[in-house]
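Colleague: fold the following for me, if possible:
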Amino acid sequence: MTTPIARLLADPPDLPVRTGLSELVRAVGARGVAVVHAPPGTGKTTLVPPALAAVVAGRVIVTQPRRIAVRAAARRLAQLLGEPVGQTVGYTVRGESTTTDATRVEIVTTGVLLRRLQNDPELVGVGAVVLDECHERQVDADLALALLVDVRANLRDDLVVVAMSATVEAERTAQLLGGAGGTGPGDRPAPVVTVESALFPVTDVWCPPPPRSAALDERGVTQPFLDHVAATTRRALAEQTGDVLVFVPGAGEVGAVVRRLGGLDVDVRPLHGRLPSREQDLALAAGSRRRVVVSTAVAESSLTVPGVRVVVDAGLSREPRTDHRRGLAGLVTVRVSRASAAQRAGRSGREGPGAAYRCWSREDHARLNAHPTPEIMTADLTDFALELACWGSADGSGLALMDAPPAAAMAVARQTLVGLGAVSPDGRVTPRGREISRIGVDPRLARALLDASVVIGARRAAEVVALLSQDVRAPGGDLVAALRDVRRGGPEGAAWAKQTQRLQRAVPRGRDTRDRSDLTEDLAVGLVVALAHPDRVARRRPGGTRYLMVSGTGADLPPGSPLAGYDWLAIADADRGAGRRDAVIRSAAPLDEDLALEAASAALHDDEEVAWVDGRVLARRTTGLGAIELSSAPLTDPPRERVVAAIRTGLERDGLDLLPWRESARELRARLAFVHRACGSPWPDVSDQALLADIDRWLGPDLGRIRTTRDLQRVDVPVALRRLVPWEVAGRLDELAPERVAIPSGARPRIDYSGDQPVLAVKVQEVFGWKATPTLAGGRVPLLLHLLSPARRPAAVTADLESFWRTGYPQVRAELRRRYPKHAWPEDPFAG
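Modeller: As a prediction, this is how the structure comes out:
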């Protein structure tokens, strides 16, 4: 009896991949691994799985990056076999499965495959695994490839693994899959089966937005730019024939563009992963009328939308980004890469010549990144780190990863998992960690589900976690209002309800519960959010709508938010745009202080603070929740070393001018600085840097009395400075750097040590009789003489008085005689 798969392969549809099936079968027969390099639209997802099913024993598992692509691929292949989904071809996504014992090809999300690998590394009953859309470089796909290479190397060398990619990274994938790097069986790259594109010519139409209509601002995609995308779509409808596929970055933008296209004599269909299956099917099925399908990136490579001859591309993509320093992670809108733009444009050339209307300029296109950034380089890696721990490789060493995870991101991820109790400090997974991993959501959400269910019940906890896992952005940031909306059957209600049921079933039964019937719905939602993100528990700062999170990050509510006025919030989502000091709260729920302390108890701490604040030493004992100060009380007897550190900090920040540098102190410091320069050790360095570094030595006896700037003004600085001078040389200071010097006139003027060389300013007449310049520092440094007129104006400067009398004085004498004829100016200065 001929099987459906055999019948299909005997007369396959006319898809380009047909030409490579025989080569693929030979490759896996010889090596057990292969890479299929084929552009989107060549039929690889449709024909490769049945081709493998015909030659391997056991089930063929095919991964897709998104649930919508899983269902579409299964439905397409089942139609070709002439069967309903669930017989020869079935699919499994989180919480839903349509397979039987007779299923030969099973389409799954990559996350489902990872769960199976963790539960059954040998994949009993599976003959082959096909990793589709590897070029998208999602974290789950990279990890699945690495784990499968490990399985082939250590458990099942008979397991066939085929990776399918639409980009030139096929060669890198082949290196890893074939074990050429020493990570798997064999020592050669996996065979690469290349299928040429069957695309028709595509004409690029550049449609930059009007001036001052930026695509993005700090809030995301701008409304004027969405107007431009809609206007470009109308233009494309008027200028071209066939259905139109419009690419925008997210579900919110899909809805916004669909609304802007109202009134057209065409069917306008939204397409994104959170739509009910029925609406997704409408977008993916050709109809009797012309269509406009407004889609996220789900239609970029892993889905086929029939009838499309025109693409309108907004040129934007939503990608994960993580600010590890501030503890903020989420999806952000960025410019699309050139490779992704090419794939999107190619959607218009599958059934005939097409056109791609690009909502940017040719010049902007040249500045785009060549390829998308691998998700492992930018995403939050907490879930990835837990998967590694469950596999037994805490840091991923020895696994065939396309890119090593960034060390800083992995350190943050491991720290988070230790805080959740999911891994031990040495990186080994704990029983709680395995329980968290089995739930199939972000580890922080899984922790919230488990811990909140014993407080508010499994149903309510599952409802909130399901909402958080769908990345819902609530109007005004009000997460409770968003929950009420999905309960009423809002746009995402069906997917939310299904996820809620799955999560409720995942909660272990028989757990002890605490009766918290006193919790209002608002506080129940806040508790779940706070348990998921204790670092984002936030308290309102005095006045306004600004908050401070436990993590230390500031956050603002959007204007008009109904959450304004609450003292405590649990923040589910916030992002911080470029140039902003604080993050913007996208979704949050109210909290009270008791629940905040309960949820974020690990961040509760008592500290003794001794600091220089506003001109005084502030000593107090504080209780805080992370960066949030809860209470404080004076510290009456602070440790002396901390007082010294506080004063040092104050002097470093505000300068040594806080001390009373009267004339005697300045002169002594200048004399000491001179002797240190001239004679070196043991004479002390009295520069700002040196004094600050040795503050305890010279200010030590005074520190116990210092608490304010007023106390600093009472310090006897000359006495303090002399503490730096060793006793064995202290008596020589007046010899090496005297304050004054006796001159022939009988006076004792002061020496100025403030410059690089000591200076004595005297009238010319007062040094008649001096033959040589006096020296200081034991004869090392001559005194620099500033010779003045009777009116104390500069007449000459010399450090060599003998030479001055011989060569310079005659000219100076002549000038002084002319200007001051009543004064005596002897020709011989030694005669006076």
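Colleague: from now on I want contacts and neighbour counts done on CA atoms only, so please keep to that.
Modeller: Fine.
Colleague: now the residue most central in space within the chain. Nearest residue, chain neighbours left out?
Modeller: Against the mean C-alpha coordinate of the chain, by Cα atoms, centre = their mean, the closest residue is residue 323 at 2.3 Å. Nearest residue to residue 323, sequence neighbours excluded (Cα to Cα, 6 or more residues apart in numbering): residue 329, at 6.1 Å.
Colleague: one more, for comparison:
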Amino acid sequence: MTRLREEALGLPVRTALSALERALEEHGSAVLCAPPGTGKTTLVPLALAERGARVVVAEPRRIAARAAARRMAWLLGGQVGGRVGFTVRGERVVSHGTVVEVVTTGVLLQRLQRDPELAGVDVVILDECHERHLDADTAAAFLLDVRAALRPELRLVAASATTDAAGWARLLGGAPVVEARGVAHPVEVVWAPPPGTVRPPHGMRVDPALLAHVASVVRRALAERPGDVLCFLPGAGEIARVAGLLSSVEAEVLQVHGRAPAAAQDAVLSPGTGRRVVLATSVAESSLTVPGVRVVVDSGLAREPRTDHARGLGSLTTVRASRAAARQRAGRAGREAPGAVYRCWTEAEDGRLPRFPAPEIQVADLAGFALRAAAWGDPDAAGLALLDAPPAGAMAAARSVLAAIGAVDAAGRVTDRGATMARLGLHPRLARALLDGAPAVGARRAAEVVALLSEEPPREYGDDLAAVWRAARRGGDAYGARWRQEARRLARQLDAPEAGDRPPAGRGTREGGGPGARGTRDGGGPDGAAGPGDDAAAGLVAALAFPERVARGKGGGAFLMASGTGAELAPESRLRGSAWLAVAVADRPSHAASARVRLAAVVDDGTARAAARHLLVAGDEVRWEDGDVVARSVERLGAIETVVRPLRDPDPALVREALLEGLRRDGPGLLRWSRESDELRRRLAFLHRVLGAPWPDVSDAALLERPEEWLEPELSRARRRADLGRIDAGHALRRLLPWATGDAARLDELAPERIEVPSGSRIRVEYGGEQPVLAVKLQELFGLTETPSIAGVPVLVHLLSPAGRPAAVTADLASFWRDGYRSVRAELRGRYPKHPWPEDPAAARPTRRTNARR
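Modeller: Purely as a prediction, here's the structure:
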């Protein structure tokens, strides 16, 4: 420790070093909880290395890995690449003398899968584990496997400022929790909610009113407090908008996010000459000290991944930041001196925020995780030590993707092809595009297109992938530089996929060369033959990466993807007239029926078929559609019908099933129902309800459960809807009568169509309601004192006036004659004087004719 700068000797985490070393010595693992600014990221690795250990520190982000390595090298009085080095994707600065190496968790995973023993490594520190990134969770699970099976002497530290210490301690097998209290400077909390109504975030959209308010709070902080201001915003787009609103402030406005140039990131991490406003995403929450910051302005928003597994669409969504994230952000203001945090929400809202951010394993696309688990030998991830188990539905969707691209076999075990994909350090879809695209378009061009797909280009590049490719080649911006670096890496991986990120021979070496560099297969096509043009190459590689997203145009900028999801282009897109597209980037807002295409390439029918050949099926289809039987010979690319021909002689069994589907959808009303048929059905329904078996259930559902019992042979002879309309439903229903028991012969006795009344008339009975209904003129029932009943159920008598209008309703005739008749008689006899209205209806003669009054 004597070689460290004096500044390092005063870091608060120093007081916890002995406890940490003792925990590692006795248990082999530990959970280190230390507030921001205490030195857990920089001093702890150096202290462990001082005692002879070779240490690997895993950071969640490239910017944090580079910054941590530079800080440690400075504390030692040396340069990066000496005793301290770093490795991130596409950049490696180490030497044979390096004893502390800072890597991203993605790089660590690649090493673990290539060399599970991590030969030469003594301690692994998983920094900022509270962020619950999927790579970090996976790396922890793999490292615990390595300790259990291969290297029990490998020591493991889970480190964070705000984390579920108890959960991590359990995961690490009861590891001790070591806390560094530190001497963090006080941070005053200022609640600064918007003055008016602000719409909550939706998808990627943030209300401009909130961004305007955040800019005003930054201005307020500059006026009220000394020092630099660090402002947290959810994404690069919001940062650019707020930067525009702050263009007139008397301070230097800097922007830091994952896409910012390395030079801009370095400038943020170096002391400024005047006041500064640093606009940052969550990359500045952890592992970084932005010098000079005394004030934090927190918008309260963050971005998290979301995946629509059914449609294969992934996107980022804007969410409220967790309380843990808010604490981390506030801590940035107190790293060097007392400070303040302006929170753009109310104190009451603060208590309703989630405690921790959502674990990425619960919300993200798990295809990469599933491939790593399969390559690790645990296809279901059931044996991995994880704080949260992967959701079953997301894992099933991931395994389906892996099977489709040949990465796993039917049992979920990794194939040789899948093992190669896992070593490429790409999402499995992009690995498939690289491996299968290179023979068709050339290694260099395949690597360049995949590099475009691995980090979404800036929106200002447009939505045409081929045009974006040309712009990236010309561009001198930060994205273009990162793209060229990644393309070089991928091209070399195709030549030597085993090379990974192995240490270079020389000290401090950076990855060099470029697309087309010596040693890379650079032909336009296989064996150096002339390949397709750039537009066609871009389309093929994109289609290979996302075969479910090949889409055929429907007109007006609308498309149907093979997955079955609709897609729409922006009104100004030059791709709107394309017949086919390979959609590389799309998102679907929760309220929208179609996805929005962000990046796509034009393809032709042949390319779409080649890339998505596992989705290509052909066969005869006979189904009920638009109210009739449709018989076709169809070829489909997923949900897209590519070839359709009429089927002249369809399979009768398929036709019968289609007709049954029509009956299930539209009901038995497709048959011919005469009045007699309807009445028979109602009579049978009444007997089933009142008497039960053996009288059949004739509801729609019951009839369609057993069509063979009553619709054959007519149904087997039918070929279309019109044939159903010729089937006599009443004749068919009679097949359901209980003939076998003999009860069918009693149908007219138990549920007669008509009942004879005292006048001699035979009146039709209606069976539609709870009780049978007998509608009869009042005069025809004179002398009838007992209410008729059917199957033990009293008939509901509708007593009609001479004009056939209801005069009274009763289920108790004796009561009506005694109590109700007088009022009916008084009301109607003046209106119908030619009809008899005797004072004693029980003794009167029933009649259906008009009788002159005497």
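Colleague: the residue nearest to residue 323 of structure 1 -> structure 2?
Modeller: Matched across to structure 2, residue 329 of structure 1 falls on residue 314, judged by TM-score structural alignment.
Colleague: equivalent analysis for residue 745 of structure 1, please.
Modeller: In structure 2, residue 745 of structure 1 lands on residue 759 (TM-score structural alignment).
Colleague: surely that match is within a strand?
Modeller: No - read with DSSP: H, G, I helix; E, B strand; the rest coil, residue 759 of structure 2 is coil and lies in no strand.
Colleague: just checking, it touches residue 781?
Modeller: Yes - at 6.7 Å, residue 759 of structure 2 and residue 781 qualify as touching, with contact defined as Cα atoms under 8 Å.
Colleague: which of the two has more neighbours?
Modeller: Comparing residue 759 of structure 2 with residue 781 by other Cα atoms under 10 Å, the one with more neighbours is residue 781, at 22 against 18.
Colleague: name the nearest residue to the residue mapped onto residue 568 of structure 1 from structure 2, sequence neighbours excluded.
Modeller: Here residue 568 of structure 1 is matched to residue 580 in structure 2, going by TM-score structural alignment. Leaving out its chain neighbours, the residue that sits closest to residue 580 of structure 2 by Cα to Cα, 6+ apart is residue 552, at 4.5 Å.
Colleague: and what about the one you found, helix, strand or coil?
Modeller: strand.
Colleague: how close does the aligned partner of residue 280 of structure 2 in structure 1 sit to residue 76 of structure 1?
Modeller: Alignment note: residue 280 of structure 2 maps to residue 295 in structure 1; criterion TM-score structural alignment. Note on residue 295 of structure 1: its distance to residue 76 of structure 1, by Cα to Cα, to the nearest Å, is 19 Å.
Colleague: more neighbours: which of these two?
Modeller: residue 295 (27 against 16).
Colleague: and the more buried one, what does it touch?
Modeller: Contacts for residue 295 of structure 1 (Cα atoms under 8 Å, 6 or more residues apart in numbering) come out as 245-248, 251, 254, 270-272.
Colleague: same question for residue 744 of structure 2.
Modeller: By Cα under 8 Å, 6+ apart, the neighbours of residue 744 of structure 2 are 737-738.
Colleague: to which residue of structure 1 is it aligned?
Modeller: In structure 1, residue 744 of structure 2 lands on residue 730 (TM-score structural alignment).
Colleague: circling back to that earlier point, return the subset of the contacts of residue 295 of structure 1 lying in helices.
Modeller: The members of the contacts of residue 295 of structure 1 that map onto helices under DSSP state H are 251, 254.
Colleague: was I right to think residue 736 of structure 2 contacts residue 709?
Modeller: Yes - here residue 736 of structure 2 lies in contact with residue 709, judged by Cα under 8 Å, at a distance of 7.0 Å.
Colleague: returning to what we had before: for the match of residue 329 of structure 1, which three-state class applies?
Modeller: Under three-state DSSP, residue 314 of structure 2 comes out as strand.
Colleague: residue 550 of structure 1 contacts residue 530, doesn't it?
Modeller: No - using Cα under 8 Å, residue 550 of structure 1 is not in contact with residue 530; the gap is 10.7 Å.
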